[in-house]
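Trainee: Sequence isn't available, so here's the structure alone:
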């Protein structure tokens, strides 16, 4: 059975922790800050309590995942480090001489025990609860934005994924011993995926026989990463590219293949809510969910700060209905006036273009009409006619034989007078200055916690990565605010 609360094993060496792990160590502080027994309560239904041998405590397994997120290492390397890093053992509630888990247990925990758990909301709500309890959140505003994450198989074929990882491993080894070239198996000359998988396995086998070589940390980490990819992801590789990932647009000229994480964050830089979607989803459509999740987590939301993507008509109406101040600049192409087929065309604020329901972006736009002529000006967006001819949604949208496909939006501000007036207020201008904070948080997630590339395939895998990454940055931020 599993224990409800971990208890550290009795050991004559326990005093070592007081000597080796200082009071200001981050992991010691986190252990003191949070009671991890909530993990047990959430996961107990995923364990059999009266059959089989004793399971490894889920709290310890969860803490391993936390350490993996902080240090961005493979399962094998994070377990290996826990053999000798005393701060790790202290954090994991282990006796100094206690044996570590088998890395395969961590892989199974991640895949089997965490399924059917809404880990994203659970971990965010837990950290917000702690932040409110410790009185580090004092504001009643949230800042909203979206950040993109490239798919792990970023528009590469499965064979290219393996080739890239094996190449990095060989390059690392050549820096140490170029003579290894003669020992390595011959590279594949076919386009058959199974041949590349076999080559990688042969390469791993050869390197493992070099006892001196594998002691180098940089070799060991690259080797473990390739081995984990082959063992953990062969099934996904055979499915080919990540089927959940979609193409999204960062600007009119650049796109990415992957996912979006839509975030809400307090002015104190604590993330209060998140939703994870495929890459093509519109940022503004997530606003209601982010506000409601933040309130559910314990935030009092009086003001929402975001960019022009969040100022569409529906969001203004929602904010007014709920007496929330929406600090997001109006964009005439998105919010002003009625426009036809609102459900079929969505505005991409980064590219400044409309995207049809097939996912095709307009290739140019032009403003028509003149001010003061007694009729509204319109912005007309032009789509690639060749794509329209073969589009599965062309019925009712594209007329056979037509030389162009356009979509026009009326530019008028009658229905947004109050929002336009609010936009000129000092309060709006002051609160707008807070928006840069969430861009810095996005950068922290990407550059310190590997959030620029998905660690696995599929939306569920992305949600697990998001949950652990946000949990980590929130706890670090809470500790920093408590020390100030």
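Mentor: Nice, thanks for sending it over. As the structure is a prediction and not an experimental result, all values here were calculated from the model.
Trainee: For the rest of this, base every contact and every neighbour count on C-alpha atoms.
Mentor: Will do.
Trainee: Check the secondary structure at residue 96 for me.
Mentor: Three-state call for residue 96 (DSSP: H, G, I helix; E, B strand; the rest coil): coil.
Trainee: Next one: it from residue 88, what distance?
Mentor: As judged by Cα to Cα, to the nearest Å, residue 96 and residue 88 stand 10 Å apart.
Trainee: Check residue 174 too.
Mentor: Applying Cα to Cα, the value for residue 174 to residue 88 is 32 Å.
Trainee: which of the two has more neighbours?
Mentor: Remark: of residue 174 and residue 88, residue 88 carries more neighbours, 22 against 12, as counted by other Cα atoms under 10 Å.
Trainee: helix or strand for that one, which one?
Mentor: helix 86-91 (DSSP states H and E).
Trainee: Can you tell me what sits against that helix?
Mentor: 17, 20-21, 25, 27-28, 31, 63, 81-83, 95-96 (Cα atoms under 8 Å, 6 or more residues apart in numbering).
Trainee: residues of the helix or strand following that helix that come out buried?
Mentor: Counting by DSSP H and E, the element after helix 86-91 in chain order, helix or strand, is helix 103-108. By neighbour count with 16 or more other Cα atoms under 10 Å, helix 103-108 contains the buried residues 106, 107.
Trainee: ok, residues contacting helix 103-108?
Mentor: 61, 64, 65, 75, 76, 79.
Trainee: Now the longest strand along the chain: buried residues?
Mentor: Ranked by number of residues, the top strand in the chain under DSSP state E is strand 255-266. Neighbour counts using 16+ other Cα under 10 Å place 256, 257, 258, 259, 260, 261, 262, 263, 264, 265, 266 of strand 255-266 among the buried residues.
Trainee: Out of those, which two sit at the greatest distance?
Mentor: Farthest-apart pair in these is 257 and 266; separation 28.8 Å (Cα to Cα).
Trainee: Included below, for side-by-side comparison, is a second structure:
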């Protein structure tokens, strides 16, 4: 049996690090895909050239953070340890085997005090520009959804707190249409908008910016929400980070304005049932865009009549129940819902009253939003070829982005605290994911000669 006579551990050799990095290594592809010297333009105003001691190269510091996000390394401390031992990482940074890597505290300090949100935004936008210049962005159809990120906070360390309710962005417009509808029905209009009611929330004493997340089978925890937009090619277009206790539809306006302001050529916005609200559908249709949303299950009690069994008669402005009884208009409330109520005498003798209402006065109430027509238009889109084609891509696009971010790039849990820190962390992670995809696609020469019609999954 052959065995080594001795272990060569103290041998001095002349080594060319460039020859030790494989030609198909990911970092080689990334290094050839973009010009990292553009980073100097983003941070030039943050450094003083006249005095002070020499600083660490900002390109090196940002590359170290990109390595952390590209390979899903949990912390900067561990990232520096891995860079010290990994020849490919050193090659990417331009360091020899004997050079000292910047201390993790140096990297952490710069990202905490120098590279603020504006620098991260510039890096994110620059990478998207490189993707667009390469011809890989498909802006016609985008996909919107949110995922939660577990916060670095213990659920047991919490307090109950009353906070002012957030005013809806469309409050004034809704009140105007509600008053117009009330006047058409001979009702007195509301004077003005009531201030939002205070709401009680559970706040973490460790990280007050996060919020309690509890949905479905997920374990209750403090978390942040990453509300994300991507295109057909899975490139992340934009992201808004909030506390984990905000509903997806509440953040849609801010995300919608950002992404449509940057990409006005968007034609179809695909989202899940949480975004199927009257205001969101109205916003899309009024702007000349198409909301592609799925069927939303009626929010009725089990074994009761479904809401779609009540038929609205537009000509007579009344509602007909499953037993062919008429419900007449009563009022329009501040939330924009028209209320139609039945005659108690009819409901009292109804054979299916136990499937309809438990009201002691035997009166059934059906509500219909003043913007209900937009929901019905969205329902028509759902059955159209464009609606079926775009919504079927959600599992391959936005859901794939979330899966990759959590499984490959360590976005399931964050060590950072405060909303600004987590937002920068998420944006830089998405920038690294876009950069990785750009580099991989550029490295495939055959993709450049593949017909565009075959590269595009769906065209509007």
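Mentor: Good, I have the coordinates. Note that this is a predicted model, so its numbers are computed, not measured.
Trainee: Got a TM-score for the pair?
Mentor: The TM-score (TM-score structural alignment, normalised by the length of the second structure) is 0.65; 334 aligned residues with a Cα RMSD of 3.2 Å.
Trainee: quick one, longest helix in the second structure?
Mentor: helix 419-443 (DSSP state H).
Trainee: Could I get the buried residue list for it?
Mentor: So for helix 419-443 of the second structure, counting by 16+ other Cα under 10 Å, buried means 419-439, 441-443.
Trainee: now residue 456 of the first structure: how far from residue 301 of the first structure?
Mentor: 34 Å.
Trainee: and the gap between the residue nearest to residue 296 of the second structure when sequence neighbours are not counted and residue 382 of the second structure?
Mentor: With sequence-adjacent residues excluded and distances taken as Cα to Cα, 6 or more residues apart in numbering, residue 296 of the second structure is closest to residue 273, at 5.6 Å. Using Cα to Cα, residue 273 of the second structure is found at 11 Å from residue 382 of the second structure.
Trainee: Show me whatever sits in contact with both of those two.
Mentor: Residues touching both residue 273 of the second structure and residue 382 (Cα under 8 Å, 6+ apart) are 293, 294, 295.
Trainee: And the second one, what's its match in the first structure?
Mentor: Spelled out, it's residue 294 of the second structure. Alignment note (TM-score structural alignment): residue 294 of the second structure maps to residue 329 of the first structure.
Trainee: Now for that match: which residues touch it?
Mentor: 307, 308, 311, 423.
Trainee: Could you rerun that using 6 Å?
Mentor: Contact analysis of residue 329 of the first structure by Cα atoms under 6 Å, 6 or more residues apart in numbering lists residue 308.
Trainee: Surely residue 221 of the second structure is in contact with residue 213?
Mentor: Yes - if you go by Cα atoms under 6 Å, residue 221 of the second structure and residue 213 touch, sitting 5.5 Å apart.
Trainee: Just the ones of the shared contacts of residue 273 and residue 382 of the second structure in helices?
Mentor: Judged by DSSP H, those include no members of helices.
Trainee: Just give me the neighbour total for residue 144 of the first structure.
Mentor: Residue 144 of the first structure: 29 surrounding residues under other Cα under 10 Å.
Trainee: Just to confirm, what residue in the second structure is aligned with it?
Mentor: Checking TM-score structural alignment: residue 144 of the first structure goes with residue 144.
Trainee: Now that match: which helix or strand?
Mentor: strand 141-150.
Trainee: Ok, residue 367 of the second structure next?
Mentor: Per DSSP H and E: residue 367 of the second structure is located in strand 365-369.
Trainee: right, and the helix or strand after that strand?
Mentor: Following strand 365-369 of the second structure in sequence, per DSSP H and E, is helix 372-382.
Trainee: Would you mark the buried spots in that next one?
Mentor: For helix 372-382 of the second structure, using 16+ other Cα under 10 Å, the buried residues are 372, 374, 375, 378, 379, 381, 382.
Trainee: Same question for stretch 337-349 of the second structure.
Mentor: Buried residues in stretch 337-349 of the second structure (16+ other Cα under 10 Å): 337, 338, 339, 340, 341, 342, 347.
Trainee: try stretch 95-102 of the second structure
Mentor: 95, 97, 101.
Trainee: same thing with stretch 117-129 of the first structure?
Mentor: For stretch 117-129 of the first structure, burial by neighbour count (16+ other Cα under 10 Å) applies to 119, 120, 121, 122, 123, 124, 125, 126, 127, 128, 129.
Trainee: contacting residues for the fourth one?
Mentor: So the one you mean is residue 122 of the first structure. For residue 122 of the first structure, the contact set (Cα under 6 Å, 6+ apart) is empty.
Trainee: Assumed it was part of a helix.
Mentor: Yes - under three-state DSSP, residue 122 of the first structure sits within a helix.
Trainee: returning to that earlier point: which residues are in contact with the helix or strand that the strand holding residue 144 of the second structure is followed by?
Mentor: As assigned by DSSP H and E, the chain's next helix or strand after strand 141-150 of the second structure is strand 158-163. With Cα under 6 Å, 6+ apart as the test, strand 158-163 of the second structure has contacts from 198, 199, 200, 201, 202, 203, 204, 205.
Trainee: which one is the residue nearest the centre of the first structure nearest to, not counting chain neighbours?
Mentor: Geometric centre of the first structure, nearest residue: residue 466, 4.1 Å, by Cα atoms, centre = their mean. Leaving aside its sequence neighbours, residue 466 of the first structure sits nearest to residue 120 (Cα to Cα, 6+ apart; 6.8 Å).
Trainee: Quick check, residue 139 of the second structure in contact with residue 266.
Mentor: Yes - using Cα under 6 Å, residue 139 of the second structure is in contact with residue 266, at 5.4 Å.
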